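A.B. asks: curious how this folds, go ahead:
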Amino acid sequence: MIYTDAHLHLQDPRFSGQIDDIITTMREAGITRCVVNGTSPDDWPKVSELANRHPDLITPSFGLHPWKTPYHDDRWKETLLQYLDKHPDACLGECGLDRWMKNPDRQAQEEAFLFHLALAAERNLPLSIHVLKAWGWLINLLENHALPQRGFLLHSYGGSLETAKELLKLGAYFSFSGYFLSERKAGVREVFAQLPLNRVLLETDAPDMTPPDKYRPYLLSENTNHPANLPSIASGLSYYLQTSTATLVSHMNANFQRFFGVESKII
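C.D. replies: This next block holds a predicted model:
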């Protein structure tokens, strides 16, 4: 089988010095397309470099993460546009809203998010959104602004079923990460079991969102998620959704192609 990863961070310093081996292992595991999400102008150059080195595998994505908004003035907006011009196949994100972080600057977060949202709507770009403890805030903004025709992605979705139903009406996709296979995340799995399969994607969010040990055939360190764990995550989710892994992966790859506009295939 072939697999697609809707959200990860190969540019992360925790992968430094290992990236070539990691990418080789990803390919050997059957991963044929992934979206590498930048989080600020500080790591966008590395995302760009990786996409240029591995164009058959990596789709680049550029965004300002809400955790990074306190550290960047408005010059990031012009820089973002420059990276989009360099990479016509690029996506937007990771961006979003976060009230879980300590002392969030809501105004700065909202301004940054709305810039991404307007750009995604104008250019109909795939948009990857991070949200923690800000679901009502997010829905209010989405309901009152233009949205990309292709929809948008809630990465590592951990919200309620009621919230998901509201987001579905607005065009949302939802990605499942391996961390949600832990015993205490049964509620999240129950939500995904009730979502339409044509709106679900798989992700690792590597090097974060590390799955439980039984779903971690590839180890880097205790708290570092290897991107090649994706097939095991797919197997785990298929068990909880009471479907075959082959059926699930077929849906995930079709959804990936529909949302990102990129076909995953063995080159």
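
A.B. asks: all contacts plus neighbour counts: C-alpha atoms, from now on.
C.D. replies: OK.

A.B. asks: tell me the buried residues in the top helix by length along the chain?
C.D. replies: Ranked by residue count under DSSP state H, the longest helix found in the chain is helix 106-123. Buried residues in helix 106-123, counting neighbours by 16 or more other CA atoms under 10 Å, are found at 109-110, 112-114, 116-117, 119-121.

A.B. asks: in what helix or strand does residue 174 lie?
C.D. replies: Applying DSSP states H and E as the criterion places residue 174 in strand 172-176.

A.B. asks: residues in contact with residue 11?
C.D. replies: The contact partners of residue 11, taken as CA atoms under 8 Å, 6 or more residues apart in numbering, are 36, 38, 43, 46-47, 50.

A.B. asks: from those residues, pick the one nearest residue 246.
C.D. replies: Proximity of these to residue 246, judged by CA to CA, is greatest for residue 36, which lies at 24.3 Å.

A.B. asks: I figured that closest one hits residue 7, correct?
C.D. replies: Yes. Contact between residue 36 and residue 7 holds when scored by CA atoms under 8 Å: they sit 6.2 Å apart.

A.B. asks: neighbour count: those two, which is higher?
C.D. replies: Set side by side, residue 36 and residue 7 give different neighbour counts by other CA atoms under 10 Å, the larger being at residue 36 (32 against 28).

A.B. asks: please give me the structure for this one as well, since I'd like to look at both together:
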Amino acid sequence: MAGYPSEIPPGLPDAHTHLPRPFETNGRDFPFPGAASSIVCSAEPNDWDTLASLARQYPERIIPSFGIHPWHAGNASDIHWQRLTELLDEFPMAGVGETGMDKARRPRIPQEAQEKSFRTHLGIAREKNRFVTLHCVRAWGPVLKILDELPPPRLLVHAWHGPSEHVSPLLKHNALFSVGSRQLMDESCHAAIRSLPPERLLPETDGYTGNLIPAFRYLCSLFRDCPPEWWLIQIRENYMNLSSPSIFLP
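C.D. replies: A predicted model of the protein is given here:
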């Protein structure tokens, strides 16, 4: 990809990542190198204390997002929801999630448990005016129905790869879409990604440290009318629009 940056441009954010597993910094001062700021999502309540500790240590570089992944939705309890609310009160910039529904995972969590968990996340996000990070695999019908019933203040659809007909309904819910190297390197995803407005796109690593610059480069390559310098400015603005509680997307 000649003409595209070989190093991470200063100020590039990572819209979706996770704690390393097992959690360790590998001798580094900062466990998410390369990104100017990272939205770090929890998968289950056991992650929350570690994530909160890191967010206190690096308030300028980590935006935590507390939630229970649909893979763990069957373990959610009232105690967890109370703790989630307390963490959001402590961290005014924090998001909710990752949450949503997944019909492909085996063994599959019962749909009833996934729906209940998803609805609870959305209710808390609405109460606290927070963005929601959405995970959806083969479950767009029930997910879009629930979003219509409980629209979040702002939404990040992570690992977006279509279908394109769902873009308009999601944009209605103030959605941004993050894409990583896996989607950007898959030609079958390109039409779905190109169908998105640039002001709603963000790069992600999904926990694979080192994948931020390839994601940024591939994103630039899909929209060749927009130079990398323009993309960097746009991505920073998109990231702020998602994470700032005071901003409501048009």
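
A.B. asks: TM value for the aligned chains?
C.D. replies: Superposed pair, TM-score by TM-score structural alignment, normalised by the length of structure 2: 0.87. Supporting alignment: 234 aligned residues with a CA RMSD of 1.8 Å.

A.B. asks: ok, back up a step: over in structure 2, find the residue span the longest helix of structure 1 aligns onto.
C.D. replies: Correspondence between helix 106-123 of structure 1 and structure 2 is established over residues 111-128, with TM-score structural alignment as the criterion.

A.B. asks: return the distance of that stretch from the chain's centre.
C.D. replies: Averaging C-alpha positions (CA atoms, centre = their mean, to the nearest Å) puts stretch 111-128 of structure 2 16 Å from its chain's average.

A.B. asks: relative to structure 1, what is the average displacement of that stretch?
C.D. replies: Here stretch 111-128 of structure 2 is compared with structure 1 after superposition; its mean distance to the aligned residues, by mean CA distance after the TM-score superposition for structure 1, is 1.1 Å.

A.B. asks: trace residue 248 of structure 1 over to structure 2, please.
C.D. replies: Under the alignment (TM-score structural alignment), residue 248 of structure 1 pairs with residue 231 of structure 2.

A.B. asks: typo on my end, residue 164 of structure 1
C.D. replies: In structure 2, the position corresponding to residue 164 of structure 1 is occupied by residue 167, as judged by TM-score structural alignment.

A.B. asks: again with residue 260 of structure 1
C.D. replies: Residue 260 of structure 1 maps onto residue 243 in structure 2 when the alignment is built from TM-score structural alignment.

A.B. asks: run a quick neighbour tally on its match.
C.D. replies: Other residues within reach of residue 243 of structure 2, judged by other CA under 10 Å, total 22.

A.B. asks: please tell me how far it sits from residue 200 of structure 2.
C.D. replies: Per CA to CA, to the nearest Å, residue 243 of structure 2 is found 13 Å from residue 200 of structure 2.

A.B. asks: which residues in structure 1 form helices?
C.D. replies: Along structure 1, the segments classed as helices by DSSP H run 19-28, 44-53, 75-86, 106-123, 135-143, 161-170, 186-193, 230-240, 245-260.

A.B. asks: highest mean neighbour count out of those?
C.D. replies: With neighbours defined as mean count of other CA atoms under 10 Å, the helices of structure 1 peak in mean count at helix 230-240, which reaches a mean of 21.

A.B. asks: and that one, how far from structure 2 on average?
C.D. replies: So helix 230-240 of structure 1 averages 1.3 Å relative to structure 2 (mean CA distance after the TM-score superposition for structure 1).

A.B. asks: that helix packs against which elements?
C.D. replies: strand 3-8, helix 186-193, helix 245-260 (3 or more CA pairs under 8 Å, 6 or more residues apart in numbering; DSSP states H and E).

A.B. asks: so that helix versus helix 19-28, what angle?
C.D. replies: Angle of helix 230-240 of structure 1 versus helix 19-28, following axes from the mean of the first three to the mean of the last three CA atoms, to 10 degrees, is 40 degrees.

A.B. asks: quick one, helix 230-240 of structure 1 and strand 172-176 angle?
C.D. replies: Using the same axes, to 10 degrees, helix 230-240 of structure 1 lies at 110 degrees relative to strand 172-176.

A.B. asks: still on that earlier bit, show me what contacts the match of residue 248 of structure 1?
C.D. replies: With contacts defined as CA under 8 Å, 6+ apart, residue 231 of structure 2 is in contact with residue 220.

A.B. asks: from residue 38 of structure 2, how far out is it?
C.D. replies: Per CA to CA, residue 231 of structure 2 is found 17 Å from residue 38 of structure 2.

A.B. asks: what do you get for residue 215 of structure 2?
C.D. replies: Distance, residue 215 of structure 2 to residue 38 of structure 2, by CA to CA: 14 Å.

A.B. asks: cool, residue 50 of structure 2 as well?
C.D. replies: For residue 50 of structure 2 relative to residue 38 of structure 2 (CA to CA), the value is 15 Å.

A.B. asks: likewise for residue 60 of structure 2?
C.D. replies: Using CA to CA, one obtains 9 Å as the distance from residue 60 of structure 2 to residue 38 of structure 2.

A.B. asks: which one of these two is surrounded by more residues?
C.D. replies: When neighbours are counted by other CA under 10 Å, residue 60 of structure 2 and residue 38 differ, and residue 38 comes out ahead with 24 against 11.

A.B. asks: residue in structure 1 paired with that one?
C.D. replies: Following TM-score structural alignment, the counterpart assigned to residue 38 of structure 2 within structure 1 is residue 34.

A.B. asks: check contacts around its match.
C.D. replies: For residue 34 of structure 1, the contacting residues are 4-8, 57-59, by CA under 8 Å, 6+ apart.

A.B. asks: contacts only, for the closest residue to it other than its chain neighbours.
C.D. replies: Using CA to CA, 6 or more residues apart in numbering and skipping residues adjacent in sequence, the residue nearest residue 34 of structure 1 is residue 5, 4.5 Å away. The neighbourhood of residue 5 of structure 1, defined by CA under 8 Å, 6+ apart, consists of 31, 33-35, 201-204, 230.

A.B. asks: distance of residue 172 of structure 1 relative to residue 195 of structure 1?
C.D. replies: Taking CA to CA as the measure, residue 172 of structure 1 and residue 195 of structure 1 are separated by 11 Å.
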